[in-house]
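Novice: Quick one: sequence and predicted model below, then my questions.
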Amino acid sequence: MSTENEGNAVPPAPSAPPVPVASPAASPQGSAPDAGTPTAQLPPVPPGTPGAPEQVTAPAAHAAAGPGQPHAAGPGLDAQQQPTAVPAPTPTSYGGPGPEGSWPPPPPATPSYGDGAGGAGAGGWGSSYQQPAPKPRSGRGGLVAAVLVAALVAGGLGGGLGYTLAKDNDTSGSTTVSASDSSASQVKRAPGTIANVAARALPSTVTIEAESTSGEGGTGTGFVFDKQGHIVTNNHVVADAVDGGKLTATFPDGKKYDAEIVGHAQGYDVAVIKLKNAPSDLQPLALGNSDRVAVGDETIAIGAPFGLSNTVTTGIISAKNRPVASSDGSASSKASYMSALQTDASINPGNSGGPLLDASGAVIGINSAIQSSSSGGLGSGQSGSIGLGFAIPINQAKYVAQQLIKTGKPVYAKIGASVSLEDSTGGAKITDQGTGGSAAVESGGPADKAGLKPGDVITKLDDHVIDSGPTLIGEIWTHKPGDKVTVTYKRGGDEHTVDLTLGSRVGDS
């Protein structure tokens, strides 16, 4: 489905938690002020960030689409380190052009440690160290020293005598047993254990550093997609390097390669980069089937939270098909939408673009956004993970990556209608007018052919309940152009059902 409303502020989050809600324009790092916990894209970790963990909740601010602001459903609808619109919490992306809003939230402000990086702050990780004031010397200093020396000598003598007596009179018969070889290299980890999965997957993950021509940028994660040197990551991870910037990818063994962007999809928040002079022994990670994932399945996330490369965390699948919208909060940013896999595996800024694995080690998603607590927000406070992370399902990401490798441009499914981004319509309402004064229902498009009209409220897409425009867009984008879907909508209080074939839109603009 196409979002012809792209370019609009990120819509308010749908009622379903943690559906992204449009948040008032704030600083790129600002968190949504509305009630509820904002979700934002996991922002890339700014270069030079101290090893101390930065905020994992991507501080990406979400541009909120004002009520009534239309947004195309799906890329054709009128309506990229380290994931959503805000009135209600918007997912922070650890990551494209969604409906017509953009997905990747802006990189979070450099995490502050205490009173700023390295500054003194109460209890802050980066609080400056103050050398204790020297204790006043007293006339008894020499005496104290002599007494201490005497005590140490006596203590040493007593200790020596005690050891000798104990050695000569040891009748306890107590013995200890040492393993023949307890070195980590000799321990066998059975297939399926977290240690085994991590050992096999880590060599195929990279820490990505993106830098713009002005020197700004951040750190994210990616994983080997094929033997030709293609690496898949989030669009918001590499966004700074899109226009002539610099990209590097570093493997866990320390080998570092320059890279170039092959293609990026802002709406999907997916990007593909390629290593220059790629090694011949690359081992692509196996891709799983995200459609078969079940709530409760174990998950393993790999990334570089706050710049801490090669970090492994675990959890479970907390929910599926979670509507999530996110944006980097910049003026030129468009919203990204996804029907996400929700996980409680710890994800933080810098995890963006990293793989979410199942218990067998297969990739089932790309870590992209996190829910932010209202107290910490996504801005300068950069609170950490609260157990609400979101990943782009790998089935969708695989399709997008293949299109980017093939043509360099993303292809979006669309219904050809502009929908409201409000979260109080009880569905996705087709607006009276499209963006820029265009028709709300594209003439000759899928929606038009199916008989849909302005004012109709779409409540279901196949068997999935639609509670808002962003939810509809995310669901449409899980499909491919040409797919047939069943749309349930209300008109004048009556419910209707119609089948339609999704159209297509090429590119983010």
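Specialist: That came in fine, so what should we check first?
Novice: switch to C-alpha atoms for all contacts and neighbour counts from now on
Specialist: Fine.
Novice: mind checking how far Thr176 is from Leu165?
Specialist: 21 Å (C-alpha to C-alpha, to the nearest Å).
Novice: and if you look at Gln402?
Specialist: 76 Å.
Novice: follow-up on the earlier one: which one's more surrounded, Thr176 and Leu165?
Specialist: Between Thr176 and Leu165, counted using other C-alpha atoms under 10 Å, the more crowded position is Leu165 (10 against 4).
Novice: Am I right that that one is in a strand?
Specialist: No - counting by DSSP: H, G, I helix; E, B strand; the rest coil, Leu165 falls outside a strand, being helix.
Novice: How about residues contacting the helix or strand harbouring Asp499?
Specialist: Asp499 belongs to strand 494-501 when assigned by DSSP states H and E. Strand 494-501 has contacts (C-alpha atoms under 8 Å, 6 or more residues apart in numbering) with 415, 446-447, 449-450, 481-490.
Novice: Could you tell me which residues within that strand count as buried?
Specialist: 499-501 (16 or more other C-alpha atoms under 10 Å).
Novice: what does stretch 191-209 give?
Specialist: In stretch 191-209, counting by 16+ other C-alpha under 10 Å, buried: 194, 196-198, 201-209.
Novice: Now do the helices in the stretch 151-300 of the chain.
Specialist: In the stretch 151-300 of the chain, the helices defined using DSSP state H, counting those that start in this stretch lie at 194-201, 235-238.
Novice: Out of these, which is closest to Asn321?
Specialist: Nearest to Asn321, of all those, is helix 235-238, at 20.7 Å by C-alpha to C-alpha.
Novice: who does that closest one touch, helix- and strand-wise?
Specialist: Where contact means 3 or more C-alpha pairs under 8 Å, 6 or more residues apart in numbering; DSSP states H and E, helix 235-238 is packed against strand 205-211, strand 217-224, strand 256-265, strand 270-275.
Novice: Now do the longest one against strand 270-275, angle only.
Specialist: I take that to be strand 256-265. 150 degrees (axes from the mean of the first three to the mean of the last three C-alpha atoms, to 10 degrees).
Novice: A further structure is provided below for comparison with the first:
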Amino acid sequence: MEAPPYRLAGLSCCLALVFVSGCTVGGSAPRSEPSTTQAAVPVAANDLQNDYQRVIRDVLPSVVQIQGRQDLGSGVVYDDKGHIVTNAHVVGEQRTFQVTTVNSEDPLRARLVYSYPEQDLAVVQLDRPPKGLRPAAFGDSKKVEVGQIVLAMGSPLGLSSSVTQGIVSATGRTVTEPSEGGGPGATIANMVQTSADINPGNSGGALVNLDGQVIGIPTLGATDPGIGAGAAPGIGFAIPASTVKLIADQIVKDGRVTDSGRAALGITGRTVVDDEYQAAGVAVVEVRGGGAAAQAGIEPGDVITRLGDTEITTLTSLAEALAALRPGDRTKVTFTRNGDEQTVDVTLGEQ
């Protein structure tokens, strides 16, 4: 069972670093220093190090720190007009921000263009983009492969312009974030799983390949159920570049999301339990007029138990099943009404 993820919400903290210097302990007896020879560094290691340093030089200037009234996160410069893409949970309910670039310690004022919590993405824009602002290059999500070396760039724990390294651990993950209230939040499909360290403050930053392309926006890490809310090291998730570009392009052009590509039933629901207090389905609380569920005859009070071939036990499982589909897809929905099981064909709408 995969560990449930936690969202890397904005950071507000004080950080103390303790440095311990080296020391020598012992008597006064003289001793001779051993002779040493430096081992030759393999050419391949030098090449890899050079690749790391080249990518950092090329991409890090495109990664910024975003500071709200209380929370702190990261962002990626999207174009030369000062648009910056980040996570929706980084901007929260705020509309103005202070943005610090790599090349300047003086914060720049930015305003929210649009936030799309359903995909946990948002775009802010600098009021006065500085000269030399460098947009990042975004890669092709279809070319991301397990085992690729990646670097995560951002401001973990408030340490701006930090870089960690790892690999792509998996692709195509569907992950549901928690909401501020503790329930299920955004369900995001096709996420990139990485072993690069992702900590609070990394949210909205850049996951970069060795070609200097952003392949994802780091968004959340996993928790280890065995240690409560503690982080599970080496398990982080990033929104794929293709999704970032789909959403950000619309926000930059239209000021909002006009085509999400996210399938929807058009209901408000809640998880219900059976007589043994086990999650047993999603009760329909409200049906949106003209939506997919309404057109299929689904009514408030129905309990959805299956979508296509997928068993539905919770709101999270329903959201994850829908994340694998597209608006306009036809599927079957199985539900119970007054104790009787029914199945209807549904043409999915758009969220």
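Specialist: Okay, I see it. None of the values given here were measured: they were computed from a predicted structure.
Novice: Tell me how the two chains score on TM-score.
Specialist: Once superposed, chain against chain, the TM-score is 0.75 (TM-score structural alignment, normalised by the length of structure 2); 325 aligned residues with a C-alpha RMSD of 4.0 Å.
Novice: rewinding a little: could I get the buried residues of strand 494-501 of structure 1 as CSV with distance to Gly469 of structure 1?
Specialist: Formatted as CSV, those follow (distance: C-alpha to C-alpha, whole Å):
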residue, distance to Gly469 of structure 1
Asp499, 19
Leu500, 18
Thr501, 19
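Novice: which one of the residues you listed is nearest Gly303 of structure 1?
Specialist: Thr501 (38.3 Å).
Novice: what's around the residue nearest to the closest one when sequence neighbours are not counted, how many residues?
Specialist: Among residues not flanking Thr501 of structure 1 along the chain, Lys484 sits closest, at 4.4 Å (C-alpha to C-alpha, 6 or more residues apart in numbering). Residues lying near Lys484 of structure 1 (other C-alpha under 10 Å) number 14.
Novice: ok, now the one 5 residues further on?
Specialist: Neighbourhood size, Tyr489 of structure 1 [other C-alpha under 10 Å]: 22.
Novice: and if you look at Pro200 of structure 2?
Specialist: 22.
Novice: related to what we said a few turns ago, show only the entries of the contacts of strand 494-501 of structure 1 found in helices.
Specialist: Within the contacts of strand 494-501 of structure 1, residues falling in helices by DSSP state H are 446-447, 449.
Novice: looking at those, which has the most residues close by?
Specialist: Ala447 (25 neighbours).
Novice: Contacts only, for it.
Specialist: 415-417, 441, 453, 500.
Novice: Tell me which of the residues you listed fall in strands.
Specialist: Among the contacts of Ala447 of structure 1, the members falling in strands are Leu500 (criterion: DSSP state E).
Novice: Which one (most neighbours) among the contacts of Ala447 of structure 1?
Specialist: Of all the contacts of Ala447 of structure 1, the highest neighbour tally under other C-alpha under 10 Å goes to Ala417, namely 36 neighbours.
Novice: Which elements pack onto the lengthiest strand in structure 2?
Specialist: Secondary structure assigned by DSSP E gives strand 162-178 as the longest strand of structure 2. Judged by 3+ C-alpha pairs under 8 Å, 6+ apart, strand 162-178 of structure 2 is in contact with strand 5-7, strand 149-154, strand 184-194, helix 315-323.
Novice: where does that strand sit relative to the chain's centre, distance-wise?
Specialist: Taking the mean of its C-alpha atoms, strand 162-178 of structure 2 sits 8 Å from the chain's own mean (C-alpha atoms, centre = their mean, to the nearest Å).
Novice: What of stretch 172-179 of structure 2?
Specialist: 9 Å.
Novice: Show me which positions of it end up buried.
Specialist: Result for stretch 172-179 of structure 2 [16+ other C-alpha under 10 Å]: buried residues 174-178.
Novice: Show residues contacting it.
Specialist: 5-7, 184-193, 220, 316, 320, 323.
Novice: and if you look at stretch 139-154 of structure 2?
Specialist: Stretch 139-154 of structure 2 has contacts (C-alpha under 8 Å, 6+ apart) with 60, 63-65, 73-75, 160-171, 196-198, 201-210, 213-215, 218, 240-242.
Novice: show me what contacts the counterpart of the residue nearest to Thr501 of structure 1 in structure 2?
Specialist: Using TM-score structural alignment, the equivalent of Lys484 of structure 1 in structure 2 is Gly328. By C-alpha under 8 Å, 6+ apart, the contact set of Gly328 of structure 2 is 263, 347-350.
Novice: rerun that using 7 Å as the cut-off
Specialist: By C-alpha atoms under 7 Å, 6 or more residues apart in numbering, Gly328 of structure 2 lies in contact with 347-349.
Novice: Now tabulate the residues you listed in JSON lines and tack on distance to Ala110 of structure 2.
Specialist: Shown next, in JSON lines, are the contacts of Gly328 of structure 2 (distance: C-alpha to C-alpha, whole Å):
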{"residue": "Thr347", "distance to Ala110 of structure 2": "41"}
{"residue": "Leu348", "distance to Ala110 of structure 2": "37"}
{"residue": "Gly349", "distance to Ala110 of structure 2": "34"}
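Novice: one step back: I'd like the helices of the stretch 151-300 of structure 1 written out as CSV, with distance to Tyr268 of structure 1 added.
Specialist: Shown next, in CSV, are the helices of the stretch 151-300 of structure 1 (distance: least, C-alpha to C-alpha, whole Å):
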stretch, distance to Tyr268 of structure 1
helix 194-201, 24
helix 235-238, 8
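Novice: Select, out of those helices, the one closest to Gly160 of structure 1.
Specialist: Comparing the helices of the stretch 151-300 of structure 1 under C-alpha to C-alpha, the one sitting nearest is helix 194-201, at 44.7 Å.
Novice: Where in structure 2 does that closest one fall?
Specialist: By TM-score structural alignment, helix 194-201 of structure 1 lines up with residues 52-59 in structure 2.
Novice: once aligned to structure 1, how far is the matching stretch on average?
Specialist: Taking mean C-alpha distance after the TM-score superposition for structure 1, the mean distance separating stretch 52-59 of structure 2 from the aligned residues in structure 1 is 2.3 Å.
Novice: Outside of that stretch itself, which residues are in contact with it?
Specialist: Contacts to stretch 52-59 of structure 2, defined as C-alpha under 7 Å, 6+ apart, come from residues 136, 210, 212.
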